[in-house]
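**Q** Predicted model follows, preceded by the sequence.
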Amino acid sequence: MNPGLIDDVFPPEARARLEELADLHVPFPLKEFTSPQADEALARAEVLLTGWGCPRIDGALLERAPELRAVIHAAGTVKTFLAPAAYERGIVVSSAAEANAVPVAEFTLAAIIMGAKRAFPLAQLFRARRTHRTAADLDRQHWLGTHGLTVGVVGASRIGRRVIELLRVIDAEVLLYDPYVSAAEAEQLGVTSAALDTLVATSDVVTVHAPDTPETRGMLDARRIALMRPGTLLVNTARGPLVDTVALTEHLVSGRLDAVLDVTDPEPLPAGHPLWELPNVFLTPHLAGAQGNEVGRLGTLAVDELERYAHGAPFAHPVRLADLGRIA
């Protein structure tokens, strides 16, 4: 992983546990797999503890790591660096995506509350006019507020499920679109299953939590965006390509919809793109995931997984080959 992250990912308590559990390669960590030092470490490594910035782990690298039995990723997705060859070798894989889901869900709830109260356009009006009597300048038909919201959750991913839990604090009615969730499971989650067209057409807020796969790319296309009612708030903390940026821009420029976008397509948007200037759009630089002191959760989870491995127990957060096609 990137050496500059090590103290954030493994705060003192987690680092101390790590040193008790394992014989660490020194100096720790590697940032590449090409040097003689990397060759020496790979030749005897039983576990690779990886993080942001990990180089590609493919068949050629695995040939240099004959003792490797596990990859524990102290970050979110493993799909960006881990080849299926690892699974073919029988290597077990774990990820800290569950820990990374916590701040994303918290950010999403904050975005829903602030967006539903139209805090972002009102803040711009307040700054420009220096008077709090700005509500009259907004279309009353587009006013939301948080009481009795219908929130459509697109994807019962780790993050989507946490968002569903957090939404209980505002007593929202939650619609869920996820083709992998059964009616019984939806009932357990306390949500109402809905077709995606129905969800976008009847929700006050649409929040996106699906992975970026060939099946989900462009799922919120021009037709579905047009189905959203005037005043609908779109929150995207998942991946930019899930939403048709051109179609969304048209509805945001007209003021028909509002949006909180932590991700876009492309990312970042070109300097002259109209979304930069719109009062009804709040853009953030892909920061919903773990930042600052939140990053330590990832390392703590990874050390927990290493402890399970050391004691012969299965991972609590495994990443299985069969699931790679439908997870982030």
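**A** Looks like it came in fine.
**Q** use CA for all of it now, contacts and neighbours both
**A** Fine.
**Q** Geometrically speaking, which residue is the centre of this protein?
**A** residue 238 (5.1 Å; CA atoms, centre = their mean).
**Q** what sits against it?
**A** With contact set as CA atoms under 8 Å, 6 or more residues apart in numbering, residue 238 has these partners: 208-212, 262-263.
**Q** same thing with residue 256?
**A** Contacts of residue 256 by CA under 8 Å, 6+ apart are 230-232.
**Q** For residue 315, state which of the contacts of residue 238 is nearest.
**A** For the contacts of residue 238, the residue nearest residue 315 by CA to CA is residue 211; the value is 22.2 Å.
**Q** ok, and the closest non-adjacent residue to the closest one?
**A** Of all residues not flanking residue 211 in the chain, residue 328 sits nearest, at 4.4 Å (CA to CA, 6 or more residues apart in numbering).
**Q** doesn't residue 214 make contact with that neighbour?
**A** No: Residue 328 lies out of contact with residue 214 (CA atoms under 8 Å); the separation is 11.8 Å.
**Q** Name the next helix or strand downstream of the longest helix anywhere in the chain, please.
**A** Identified as the longest helix of the chain according to DSSP state H is helix 97-116. Helices and strands here follow DSSP states H and E; after helix 97-116, the next one along the chain is helix 119-129.
**Q** ok and that next one relative to helix 97-116, angle-wise?
**A** For helix 119-129 against helix 97-116, the angle by axes from the mean of the first three to the mean of the last three CA atoms, to 10 degrees is 50 degrees.
**Q** Need the contact partners of helix 119-129.
**A** Outside helix 119-129, the residues that reach it (CA under 8 Å, 6+ apart) are 114, 132, 134-135, 279-282.
**Q** give me that answer again for 6 Å
**A** Helix 119-129 has contacts (CA atoms under 6 Å, 6 or more residues apart in numbering) with 132, 279-280.
**Q** And for stretch 87-102?
**A** Contact with stretch 87-102 is made by 69-76, 159, 289-290, 297-298, 317-319, as judged by CA under 6 Å, 6+ apart.
**Q** coming back round to it: which one of residue 328 and residue 214 has more residues nearby?
**A** It is residue 328, of residue 328 and residue 214, that has more neighbours when counted by other CA atoms under 10 Å, with 20 against 11.
**Q** Against that first model, consider the following:
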Amino acid sequence: MNDQAPVIAVLLTEKTRRMMLDDAAIAQLNALGEVRWPTAATIDAADVDQLLQGATACLTGWGTPPFDPAARQRHPHLALVAHSAGSVRTLVPARLFDDGIRVTHAASKIAASVAEFVVAEALLAMRGIHRLHHQLRNGGEWLDVRAAVPQRLLGARTVGIVGAGYVGRAVMRLLVPFGCRVLVVDPFLDDSEAAALGVFRAGLHDMLAQADVVSLHAPVLPETRRMIGARELALLRPGTLFINTARAELVDEAALLAEIRSGRIEAALDVFDNEPLPPDSPFRDPALANVTISPHAAGHTEEAHFAQGQAMVDEIGRLLRGEPLHHEVSRAMLDRMA
């Protein structure tokens, strides 16, 4: 590379780099300029500061330390933060937007993985496949097992979705072809958008009272934190499936645990107040047969990971060529992000 080659700082841990960048993406990145890579398996704030010296763009992801609000003063050439994960709210301070640094992210590439996970959870609950399997494995009689596990069509259900962002809309696109009646709670979704998606707008309490399945996809904001509490959970009809693959902070976890323990509803939970989930967590209790738990796994597929990395390498190329970015985050978007 000559002296004029732009500097690109890769601010990824070794684990994240292997997860996000395949050989083709790395070759593409190297062709764009002088690429600086971390020399250790992990990365800290001092590493970030060193790697950013003279950099025009940087590639971030899971494990990248949050940026210092004064980063632009120390790194005046920095023009782009390309984040290979989802939300940038805890990574990029608002001041950096105000200082003119552009930000782009790969949240849209994660949506398909989460959406498939949500539909899989709904299908599992509607058909009870895991219960059929367990009872047969434990010696249940053929017809008795079939009679003991109710079978329901997902397409005949009313599904409530809270949040019409990237993931919420991806879930809608998968559910509508099943024939589900989909009710969406989101103040930013208007009637024309809802009609185009094949869904219906609803208020939170009305949706909770009608839905057979409820799936959360809202960001954690002051107005959404603990938005689902004991009062809201009490509105759910017996047998409703409550899915949370978004953020645990949206729900009063103690109230949710009480509802699960009552046996009145079912739940599928991928996020928790304490992660990793402690070994003695009550959600791990084998007696809670009406809850399915998973380790914050909904957004993680091999295909999505590489798509996230590739999307951000492409964004860096667009910036250096003076082309419009495809996944840019504006300052106005920051306050509404997950």
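**A** Thanks, I have it. Here the structure is a predicted model, which means the values were calculated and not measured.
**Q** sorry, back to before: helices - which of the contacts of helix 119-129 of the first structure land there?
**A** Per DSSP H, the contacts of helix 119-129 of the first structure never map to helices.
**Q** Filter those residues down to the buried ones, ChimeraX style.
**A** Selection of the buried residues among the contacts of helix 119-129 of the first structure in ChimeraX, burial being defined by 16 or more other CA atoms under 10 Å:
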select :279,280
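**Q** Which of the contacts of helix 119-129 of the first structure sits closest to residue 253 of the first structure?
**A** residue 280 (8.6 Å).
**Q** ok, now how distant is the equivalent of the closest one over in the second structure from residue 337 of the second structure?
**A** The equivalent of residue 280 of the first structure in the second structure is residue 290 (alignment by TM-score structural alignment). For residue 290 of the second structure, the distance to residue 337 of the second structure equals 31 Å [CA to CA, to the nearest Å].
**Q** Could you look up the SS state of the corresponding residue of the second structure for the residue nearest to the centre of the first structure?
**A** By TM-score structural alignment, residue 238 of the first structure lines up with residue 246 in the second structure. Per DSSP: H, G, I helix; E, B strand; the rest coil, the local secondary structure of residue 246 of the second structure is coil.
**Q** what do you get for residue 292 of the second structure?
**A** Assignment for residue 292 of the second structure (three-state DSSP): strand.
**Q** Tell me the spacing between it and residue 270 of the second structure.
**A** 8 Å.
**Q** Of these two, which one has the most company?
**A** Ranked by neighbour count (other CA under 10 Å), residue 292 of the second structure and residue 270 place residue 270 first, with 21 against 17.
**Q** what do we get in the first structure for that one?
**A** Match for residue 270 of the second structure (TM-score structural alignment): residue 262.
**Q** pretty sure its match contacts residue 284?
**A** Yes: applying CA atoms under 6 Å, one finds residue 262 of the first structure in contact with residue 284, separated by 4.7 Å.
**Q** tally of neighbours for the counterpart of residue 316 of the second structure in the first structure?
**A** In the first structure, the residue paired with residue 316 of the second structure is residue 306, using TM-score structural alignment. As a burial measure, residue 306 of the first structure scores 24 neighbours (other CA under 10 Å).
**Q** ok, now residue 280 of the second structure?
**A** Residue 280 of the second structure has 8 neighbouring residues, counting by other CA under 10 Å.
**Q** can you tell me how far residue 290 of the first structure sits from residue 212 of the first structure?
**A** 19 Å.
**Q** for residue 179 of the first structure, same thing?
**A** Residue 179 of the first structure is 15 Å from residue 212 of the first structure, by CA to CA.
**Q** neighbour count winner among the two?
**A** residue 212 (19 against 12).
**Q** and that one, what pairs with it in the second structure?
**A** Aligning on TM-score structural alignment places residue 212 of the first structure opposite residue 220 in the second structure.
**Q** Nearest residue to that match in space, please, no chain neighbours.
**A** residue 338 (5.7 Å).
**Q** Which part of the second structure matches the longest helix of the first structure?
**A** Helix 97-116 of the first structure corresponds to residues 107-126 of the second structure when matched by TM-score structural alignment.
**Q** From the chain's centroid, how far away is the matching stretch?
**A** Relative to its chain's centre, stretch 107-126 of the second structure lies at 10 Å (CA atoms, centre = their mean, to the nearest Å).
**Q** quick one: the helices in the stretch 101-250 of the first structure?
**A** Counting by DSSP state H, counting those that start in this stretch, one finds helices in the stretch 101-250 of the first structure at the ranges 119-129, 158-166, 183-189, 196-202, 222-227, 245-253.
**Q** Export those as a markdown table, with columns for distance to residue 23 of the first structure and mean neighbour count.
**A** Formatted as a markdown table, those follow (distance: least, CA to CA, whole Å; neighbours: other CA atoms under 10 Å):
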| stretch | distance to residue 23 of the first structure | mean neighbour count |
| --- | --- | --- |
| helix 119-129 | 50 | 16 |
| helix 158-166 | 32 | 20 |
| helix 183-189 | 42 | 12 |
| helix 196-202 | 50 | 20 |
| helix 222-227 | 53 | 17 |
| helix 245-253 | 48 | 17 |
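**Q** can you redo these as CSV with distance to residue 269 of the first structure?
**A** Below are these laid out as CSV (distance: least, CA to CA, whole Å):
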stretch, distance to residue 269 of the first structure
helix 119-129, 19
helix 158-166, 24
helix 183-189, 35
helix 196-202, 24
helix 222-227, 19
helix 245-253, 10
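**Q** out of those, nearest to residue 3 of the first structure?
**A** Across these, closest to residue 3 of the first structure is helix 158-166 (CA to CA), at 27.4 Å.
**Q** Assign the aligned partner of residue 17 of the second structure in the first structure to one of the three secondary structure states.
**A** Alignment note (TM-score structural alignment): residue 17 of the second structure maps to residue 6 of the first structure. Secondary structure assignment for residue 6 of the first structure (three-state DSSP): helix.
**Q** Buried residues, stretch 143-151 of the first structure. List them.
**A** 144-146, 149-151.
**Q** what distance separates the start and the end of stretch 7-27 of the first structure?
**A** Using CA to CA, the end-to-end distance of stretch 7-27 of the first structure comes to 14 Å.
**Q** which outside residues touch that stretch?
**A** By CA under 6 Å, 6+ apart, the residues outside stretch 7-27 of the first structure that reach it are 295-296, 299-300.
**Q** Among those residues, which ones are in helices?
**A** Of the contacts of stretch 7-27 of the first structure, the ones assigned to helices by DSSP H are 296, 299-300.
**Q** Closest one to residue 62 of the first structure out of those, please.
**A** Taking those together and measuring to residue 62 of the first structure by CA to CA, the closest member is residue 299, at 23.7 Å.
**Q** ok, now which ones touch that closest one?
**A** 9-10, 74.
**Q** Nearest to residue 244 of the first structure, out of those: which one, please.
**A** residue 74 (31.4 Å).
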